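J.: Okay, predicted coordinates and the sequence, questions at the end:
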Amino acid sequence: MRVAIVSESFLPQVNGVTNSVCRVLEHLADRGHQATVIAPCRAPGTYAGFPVHATPAFQPPFYRSFRVGLPSRRISTVLTDFKPDIIHLASPTVVGAAGVTAAVQLGVPAVAVFQTDLAGFARQYGVRGMDAMIWSWLRHIHTRAARTLAPSTATMAELVERRIPRLRLWGRGVDLDRFNPAHRSEQLRRELAPDGEVIVGYVGRLSPDKRVHLLTELAGLRGVRLVVVGDGPAAPALRRRLPDAVFCGLRTGEDLSRILASFDVFVHTGANETFCQAVQEALAAGVPVVAAAAGGPLDLVRPGHNGLLYPPESPALMREAVEHLVADPAARSRMSAQTRESVLASTWTALCERLVEHYESVLEGDESPSEAPDRLRPHQSLMS
């Protein structure tokens, strides 16, 4: 099969879109498929043996480390020359819009992977009143795709409400070797928390869309060492407001594996997560999770089993959930023993095989209606 991936983000940017595209490319290479990638500039020339074609991009003034792709005639040229069987649109917005236009012109079906809550992203950056316009644009893109893959039941329900057609559920995989309790390091724990504190950690972008300012709600918790992993435009302000926290900066590879597995509690502040890869990675590493009861975490966190959920509009209850786990080592231990089991079926191999099945189904002409989203868990059990 010949697969062209048109992505809004790619290396050297590290985020959920980039991660999933890399895993898909590795799987396609392993299975002997042919692929090409179109992504914003500064990307490497190849990945997994496949060519990567750069498109123009710009850096938003409020987020200099992020690059936004721009539409380009090069997208149509690359796709025409490659002659794909199917076009994979990774979180289509701007570059993806050009990709789906080219797909229609070439008569090639496109599978769109919905991955970013753009309306929620805009609100977190103070841009109000744009929801209708954003959803109109996204609907314009996704209605021209042969299939849209939603990462969670909450996101699928939202897409149904927004009249996005031909939906299927496709989650995200996790590397069970890289994220594993075996990487827990007592030496690292002594370095991070020399007085034996309970380590409460966050991993992710330090940016307004992740609501990282809510981490300040955890300041002053007795017996707790707050550890923050990541970088972004909110980092300087957060460092000033949390002088006692440990800021590790951006970490990857073995460093990230050791740090994450060495947490006692993982806390996530975002409320616009279509999936939330960081939560799944923490669970795979054996760490109980405290997350907002919204979006992807609703599928991942089972309150009282592998973590706790808090109402996204109540940061005080986030602090209360963390306090509950800090004060109850038996509950942490019990949950820790169950976190990894909850994600064992979510390997990237299984998820990518399912993705190829979606490709094949679309190529066979299956245009059946959307799957019905599963019922979401009731919020009354958040702290059970």
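T.: Nice, thanks for sending it over.
J.: going forward, measure contacts and count neighbours with C-alpha atoms only.
T.: Noted.
J.: Quickly find the element holding Phe266.
T.: Assessed by DSSP states H and E, Phe266 sits inside strand 265-267.
J.: I'd like the next helix or strand past that strand.
T.: Following strand 265-267 in sequence order, the next helix or strand is helix 277-284 (DSSP H and E).
J.: counting contacts, what elements does whatever helix or strand comes next after that following helix pack onto?
T.: For helix 277-284, the following helix or strand on the C-terminal side (DSSP H and E) is strand 289-292. Applying 3 or more Cα pairs under 8 Å, 6 or more residues apart in numbering; DSSP states H and E, we find strand 289-292 packed against strand 265-267, helix 277-284, strand 307-310, helix 315-327.
J.: Please point out which parts of stretch 246-264 sit buried.
T.: 246-247, 249-250, 256-264 (16 or more other Cα atoms under 10 Å).
J.: On the three-state scheme, Arg74 is what?
T.: With DSSP: H, G, I helix; E, B strand; the rest coil as the basis, the three-state label of Arg74 is helix.
J.: put this beside the first:
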Amino acid sequence: MRVAIVAESFLPQVNGVTNSVCRVLDHLAAEGHEAMVVAPSRGPAGYAGFPVHATPAFRLPFYRSFRVGLPSRRITSRLADFKPDVVHLASPTVVGASGVAAAARLGVPAVAVFQTDLAGFARQYGLRGADPAIWAWLRHIHVRAARTLAPSTATMAELEAHGVPRLRLWGRGVDLDRFNPAHRDEGLRRELAPGGEVIVGYVGRLAADKRVHLLAELADLPGVRLVVVGDGPAAPGLRRRLPGAVFCGLRTGAELSRTLASFDVFVHTGANETYCQAVQEALAAGVPVVAAAAGGPLDLVRPGGNGLLYPPDSPALMREAVRRLVADPAARARMGEEARRSVLSRTWTSLCERLVEHYEAVLGEGEAAWTASAPDPSAAPAGA
């Protein structure tokens, strides 16, 4: 099968979209498929033996490390040259809109992978009135896809409520070797918490949309050492608010594996997660999770089993959930064991096999099945 992936971001940016695309490419290469990538990237010219084609992009003024792609006619020409059987749209927004239009012109089915809660993202940056326009634009893209894959049941329900058709559930895989309790490092633990404190950790982007300012609620918990892994525009302010925390910066590979497995409790502050890969990786590392009861974590965290959930708008209850786990080593140990067991079936191999089945399904349905309700590609979305 020939798969063209049109991604909203890719290497060298490290985020959930990039990680998913890389894992899919690894699987396609291992199974003997052909692939290509189009993305707003100044990164590698290839990945897993497949070409990567860059599109024009610009940097967000409030988030300089994040590049946003621009619409480009190059996407149609790249796809026409490659002659794909299916177009994979990774978190389609701007580049993805060009991708779905190109697929329609070429008569090729597009499978859209919904991954980013743009409306929630905009609200966290003060754009509270943007919801109608954002959802109109997203619907404009997704109604032209042969199938939209939602990462969680909560996200699937939201997409359905906003009129997105042909929905299927497709989660995310996790590397059970890379994220494993076996990587717990007592030497690193002594370095991070020399007083023997309970290590409460956060891993992720340090940005307003992740609500990282809520970590300040944990700053004065007795017997706790707060460890923050990641980088982003909120990092300087967060360092000032948390002078007693350990800031590790961005960690990847074996360094991230050791750090995450060495936590005692993982806390996630975001409330607009369509899936939340960071939570899943913590569970795989055998670390109980405290997360907001919203979006993807609702599918991942079993309260009292592998972690605890708190109402998204209650920082006080987030603090109380963390305090409960800090005060109960036996509960942490039990939940840590259950955390690992809860994700054992969520390997990238099994998830990517299901993805290829989705590709095959839309090819089997034929063009009439996915173009019947699709609008004119040149028409503007209502409400946008």
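T.: Arrived safely, thanks for sending. Just so it is clear, the structure is predicted and the values come from calculations on it, not from any experiment.
J.: Need the TM-score between these chains.
T.: Laid over one another, the chains give 0.95 as their TM-score (TM-score structural alignment, normalised by the length of the first structure), with 370 aligned residues with a Cα RMSD of 1.2 Å.
J.: Just the buried residues of stretch 246-264 of the first structure: which are in helices?
T.: 256-261 (DSSP state H).
J.: Let me have the residues you listed in TSV, extended by distance to Pro233 of the first structure.
T.: Shown next, in TSV, are those (distance: Cα to Cα, whole Å):
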residue	distance to Pro233 of the first structure
Leu256	20
Ser257	24
Arg258	25
Ile259	22
Leu260	22
Ala261	26
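J.: circling back to that earlier point, and the strand holding Phe266 of the first structure, how far out from the chain's middle?
T.: How far strand 265-267 of the first structure lies from its chain's middle: 17 Å, per Cα atoms, centre = their mean, to the nearest Å.
J.: and what of stretch 201-219 of the first structure?
T.: So, by Cα atoms, centre = their mean, the centroid of stretch 201-219 of the first structure is 15 Å from its chain's centroid.
J.: just stretch 115-129 of the first structure next, same as before
T.: What separates the centre of stretch 115-129 of the first structure from the centre of its chain is 16 Å, taken as Cα atoms, centre = their mean.
J.: do the same with stretch 67-83 of the first structure
T.: 25 Å.
J.: likewise stretch 58-74 of the first structure?
T.: That offset, for stretch 58-74 of the first structure, works out to 19 Å (Cα atoms, centre = their mean).
J.: gap between the two ends of that stretch?
T.: Terminal residues of stretch 58-74 of the first structure lie 16 Å apart, using Cα to Cα, to the nearest Å.
J.: Now tell me what touches that stretch from outside.
T.: Stretch 58-74 of the first structure has contacts (Cα atoms under 8 Å, 6 or more residues apart in numbering) with 8-9, 13, 39-41, 55-57, 94-95, 97-98, 232-233.
J.: One more pass at 7 Å, please.
T.: Residues outside stretch 58-74 of the first structure that contact it (Cα atoms under 7 Å, 6 or more residues apart in numbering) are 8, 40, 55-57, 94-95, 98, 233.
J.: same thing with stretch 186-193 of the first structure?
T.: With contact meaning Cα under 7 Å, 6+ apart, stretch 186-193 of the first structure is reached by 196, 199, 225, 262.
J.: Strands along the stretch 51-200 of the second structure, start to end?
T.: Using DSSP state E, counting those that start in this stretch, the strands of the stretch 51-200 of the second structure run over residues 57-60, 63-69, 86-90, 110-113, 147-150, 167-169, 198-203.
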